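> After the sequence you'll find the predicted model.
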Amino acid sequence: MLAALSLLATSGSPALAALSYAPGVTDNGLHYLIVNGEFESTDDLSKFVTSAQISSTQAVTFNSSGGSVAKAMELGRLIRSLHLITMQARGLECASACSLAFMGGTLRFAQPGAIGVHKSSFSDDTTLNVADAVSAVQQMTANVIAYMTEMGVDPAVLQLALTYNSDDIRYLSGSEMEKYHLTMTEAQPREAPPAQTATMPLPSIAPLALPPAGQAASQQPSTQASLPPIAAEPLPSLAIPVAKSGRVQNYKGQAPLKAASSSASPTVATFMNGSPLTILDDTGKWFRVRIGNKVGYMFRSWVWVAEFGAGPYGSQFVQVKSFDNYPQTEQYVRSSPLPLTAFLASNGWFAITLDRTFDPDSAEALLTKLKASGSIPDDAIVTWGNAFVRKVCCTKQ
């Protein structure tokens, strides 16, 4: 379990203007890159990529008081595309927009109080008129929410940040960073690194000390231990439980109970979403059910099955892909920059979704945003997930 992460940094040393990069390596061979300075819209991040490649960087840490939100998210996406981890401690500053860049890590470690947020982290200054300024802020907020979701961070942290004005930074506690998935412990990873980097040394129980920017590698203190390699995940259970009970859950807010297992058969009654039911038989495409004193047939995609338990009733999934085999499913989930999970469906296929559910309005808005950015396929859908049986990838069963 990660107990501490400390950075040996010059006390009170301010972050430099514009971005610069200082590489280093610890005694146990962890190559890191310190990102110094404020994020500016004109920053050329190809220099970051070059620095990371030349120094064989595995981890990124920051000495930045913030700056351009858009540029910070651009750096975060670069960090994710390069499969780098991020780590931060109170010895170096990471506040405001810097918190967004930190989110790009495939694994993220931070000491309590190391990450600061406030309102200016999420709205760049402009000289627009009131109407255009409001529109710009709304668009930026939507962009940040989509980015956070893409990085596996709970967008609720945005609500917390917006309660603090630009002159009042709120430093997050360790429990808050875990709550919002800003950090990941070895016991609860949000996304496993790709296979080729899975055994690299990571911050450990022994304090990891990194030097201030510019200090020679020979002066670095040693790291006493590293985390064990990420274990290969066992194959999931593909057993489908017998459906016995559930509730009505349909896009229209209600669903008809039919006299026979055919959409052309007469409607016995119509029931609102949430109506409890008992499943008497499974005919394949239809369930024979009892609702109150009525018995009839209901199309199985209109029924949320309690025994499946794949997701909470009343919330929706953003489904991005499906496969008919597990190896292909696991490969897709693990190689995607998005925070994904996969479910065994009742038809034996595997449905890949974003790793959390949303209320219907938020799900539709996020689907539209991610499609427009090219982050998910054009045939991705929003679904209630009524046919999802259980999570099968990629967390421990």
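Received the coordinates, thanks.
> can we go C-alpha only for contacts and neighbour counts from here?
Fine.
> In which helix or strand does Met73 reside?
Assigned by DSSP states H and E, Met73 falls within helix 69-81.
> buried stuff in that helix?
69-80 (16 or more other CA atoms under 10 Å).
> How about the contacts made by the nearest residue to Leu162 once chain neighbours are set aside?
Leaving aside its sequence neighbours, Leu162 sits nearest to Lys119 (CA to CA, 6 or more residues apart in numbering; 4.5 Å). Remark: with contacts taken as CA atoms under 8 Å, 6 or more residues apart in numbering, Lys119 is in contact with 96, 161-166.
> Can you flag the buried ones in those?
For these, buried by 16+ other CA under 10 Å: 96, 161-162.
> and those as CSV, adding secondary structure and distance to Phe48?
Formatted as CSV, the buried ones among the contacts of Lys119 follow (DSSP: H, G, I helix; E, B strand; the rest coil; distance: CA to CA, whole Å):
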residue, secondary structure, distance to Phe48
Ser96, coil, 20
Ala161, helix, 27
Leu162, coil, 29
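> secondary structure class for Gln139?
Look at Gln139: counting by DSSP: H, G, I helix; E, B strand; the rest coil, its state is helix.
> Next secondary structure after the helix holding Met73?
strand 85-88.
> which helices and strands sit right next to that next one?
strand 59-63, strand 108-110 (3 or more CA pairs under 8 Å, 6 or more residues apart in numbering; DSSP states H and E).
> how about a cut-off of 10 Å?
strand 31-36, strand 59-63, helix 69-81, helix 98-102, strand 108-110 (3 or more CA pairs under 10 Å, 6 or more residues apart in numbering; DSSP states H and E).
> how about a markdown table for these, with distance to Ala269 added?
Output for these, formatted as a markdown table (distance: least, CA to CA, whole Å):
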| stretch | distance to Ala269 |
| --- | --- |
| strand 31-36 | 64 |
| strand 59-63 | 60 |
| helix 69-81 | 51 |
| helix 98-102 | 51 |
| strand 108-110 | 52 |
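> of all the ones you listed, which lies closest to Lys369?
helix 69-81 (15.6 Å; CA to CA).
> who does that closest one touch, helix- and strand-wise?
helix 46-54, strand 85-88, helix 98-102, helix 130-150.
> which of the ones you listed sits most buried?
Among the helices and strands packed on helix 69-81, the stretch with the highest mean neighbour count (mean count of other CA atoms under 10 Å) is helix 98-102, at a mean of 30.
> Chain neighbours aside, what residue packs nearest to Ile230?
That would be Ala198: by CA to CA, 6+ apart, it lies 5.9 Å from Ile230.
> Use this one as the comparison:
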Amino acid sequence: MLGRIYPLLMLLFCSGAHAADFHFVPRNGVGPSTIRLDGPISDGDTEKLRTWILSNPAEYLVTNNIELSSSGGSVAEAMKLARLVELSGWTALVNPGETCASACFFIFSSAQVRISAGDVVVHRPYFDKVAQHPTEHFAQIDAQSGAAIAARDYLSAKGVSSRIVDLMMSLPSSRGYVLTSRDFNELGYLAPVAEEQAIRRCSIDNLDFLAKYSHNRECIESIFIPLRNSMIEKTLGAEALQAAGPRARALYLNQLVE
């Protein structure tokens, strides 16, 4: 086995009784602002994050990263969150000692930039309901097949290799595969379109991303700033985008006094 098998007995499907928490972490004078996702992914989390964005446009405009710390949860909701993260141009980060498992992988793999110093864990999608009747059992077989096909198509479109998807689909919900350095190199730090943009604008691709990123951070970020601006302008209007500018600038320069 190329990587560790991760016991997921404590990381199974999480019901709507618990939901993810989103927390804004402002710049510390050096690093970028960050939004943290902590906890299981449940229905309504995408709307919760969208509401935060539209209620705090200045904070959103200066946020570069989303830190992921989640045991998983609803795959359908994770895909919705993943689309919002993708539209934002945020870098998905998994910090040392933290885990992005199960449905969280859909968010991680959809980000324009994805970096992990922690554990990213995958296993096949599943249903938490125990079949009480043969009809339910066979209905779950059909649903599982459909979910597997949809997940494979979705991840392939995000640049996830068939080898990684095969590993994911081969493992039950009680175990998971921890992505290795080889897997991350294969996945790429930059999503496919982001990599092509970085090649043309900044002369950076996935092979030399880590070596060049620190010296070309502004060039890389210039790819994604228009995405964030566009979301605010399309949703709240050009005047709202312009009005958020002074506060965003003060946040970026650590000059904001509440």
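Thanks, I have it. In this text the structure is predicted, and so the values were computed from the model without any measurement.
> okay, the buried ones among the contacts of Lys119 of structure 1 in TSV with distance to Val392 of structure 1 next?
Shown next, in TSV, are those (distance: CA to CA, whole Å):
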residue	distance to Val392 of structure 1
Ser96	36
Ala161	34
Leu162	36
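> quick one on the thing from earlier: now for the helices and strands packed on helix 69-81 of structure 1, which one comes closest to Val60 of structure 1?
strand 85-88 (4.7 Å).
> Superpose on structure 2 and give me the mean offset of that closest one.
Superposed on structure 2, strand 85-88 of structure 1 shows a mean distance of 1.4 Å to its aligned residues (mean CA distance after the TM-score superposition for structure 1).
> Residues contacting that strand, please?
Strand 85-88 of structure 1 is contacted by residues 5-7, 32-33, 57-63, 76, 79-80, 94, 99, 101-115, 183, 193, 202-203 when judged by CA atoms under 10 Å, 6 or more residues apart in numbering.
> Over to stretch 228-236 of structure 2?
Counting by CA under 10 Å, 6+ apart, 53-55, 57-58, 60-64, 84, 87-90, 227, 237-242, 244 sit against stretch 228-236 of structure 2.
> Go again with 7 Å.
Under the contact criterion CA atoms under 7 Å, 6 or more residues apart in numbering, stretch 228-236 of structure 2 has outside partners 57, 61, 88-89, 241.
> from the residues you listed, which is closest to Gly39 of structure 2?
The closest of these, once distances to Gly39 of structure 2 are taken by CA to CA, is Ser88, at 20.7 Å.
> List the contacts of that closest one.
227-228.
> Show me what it aligns to in structure 1.
Under the alignment by TM-score structural alignment, Ser88 of structure 2 pairs with Leu82 in structure 1.
> separation between its match and Lys391 of structure 1?
Leu82 of structure 1 is 27 Å from Lys391 of structure 1, where distance means CA to CA, to the nearest Å.
> go on, Gly91 of structure 1?
In terms of CA to CA, Gly91 of structure 1 sits 39 Å off from Lys391 of structure 1.
> which residue packs closest to Tyr60 of structure 2, ignoring adjacent ones?
Ile53 (5.7 Å).
> hmm, back to that, after superposition, how close is the helix holding Met73 of structure 1 to structure 2?
Counting by mean CA distance after the TM-score superposition for structure 1, helix 69-81 of structure 1 comes out at 1.1 Å.
> ok, residues contacting that helix?
Contacts of helix 69-81 of structure 1 (CA under 7 Å, 6+ apart): 39-41, 45, 97-98, 100-106, 121-122, 124, 337.
> what residues are up against Thr199 of structure 1?
If you count contacts by CA under 7 Å, 6+ apart, then Thr199 of structure 1 has 229-230 around it.
> cutoff 6 Å now
Pro229 (CA atoms under 6 Å, 6 or more residues apart in numbering).
> Packing partners of whatever helix or strand Ala365 of structure 1 lives in?
Using DSSP H and E, the element containing Ala365 of structure 1 is helix 360-372. Here helix 360-372 of structure 1 touches no other helix or strand, going by 3 or more CA pairs under 6 Å, 6 or more residues apart in numbering; DSSP states H and E.
> So Ser204 of structure 1 belongs to a helix, correct?
No. Per three-state DSSP, Ser204 of structure 1 lies outside any helix segment and is coil.
> what about it, how many residues close to it?
Neighbour count of Ser204 of structure 1, defined by other CA atoms under 10 Å: 20.
> That one - nearest residue in space that isn't next to it in sequence?
Nearest one to Ser204 of structure 1, counting by CA to CA, 6+ apart, is Ser226 at 5.0 Å.
> how near is that neighbour to Ser56 of structure 1?
18 Å.
> what's the answer for Tyr326 of structure 1, then?
Distance of Tyr326 of structure 1 to Ser56 of structure 1, given as CA to CA: 33 Å.
> before we move on, back to that, burial of the residue nearest to Ile230 of structure 1, as a residue count?
15.
> Would you mind measuring from it to Glu38 of structure 1?
For Ala198 of structure 1 relative to Glu38 of structure 1 (CA to CA), the value is 31 Å.
> Please apply the same query to Thr353 of structure 1.
Counting by CA to CA, the gap from Thr353 of structure 1 to Glu38 of structure 1 is 35 Å.
> same check, this time on Ala101 of structure 1
Applying CA to CA to Ala101 of structure 1 and Glu38 of structure 1 gives a distance of 12 Å.
> Same question for Ala269 of structure 1.
From Ala269 of structure 1 to Glu38 of structure 1 the distance is 63 Å (CA to CA).
> Who has more neighbours out of these two?
Glu38 (23 against 14).
> Trace that one over to structure 2, please.
Using TM-score structural alignment, Glu38 of structure 1 lines up with Pro40 in structure 2.
> quick one: that match and Ala19 touch, right?
Yes. Taking contacts as CA atoms under 6 Å, Pro40 of structure 2 lies within contact range of Ala19: 5.4 Å.
> circling back: distance to Met231 of structure 2 for the contacts of stretch 228-236 of structure 2 - can I get that in a markdown table?
Listed next are these as a markdown table, based on distance: CA to CA, whole Å:
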| residue | distance to Met231 of structure 2 |
| --- | --- |
| Pro57 | 10 |
| Leu61 | 10 |
| Ser88 | 8 |
| Gly89 | 11 |
| Leu241 | 9 |
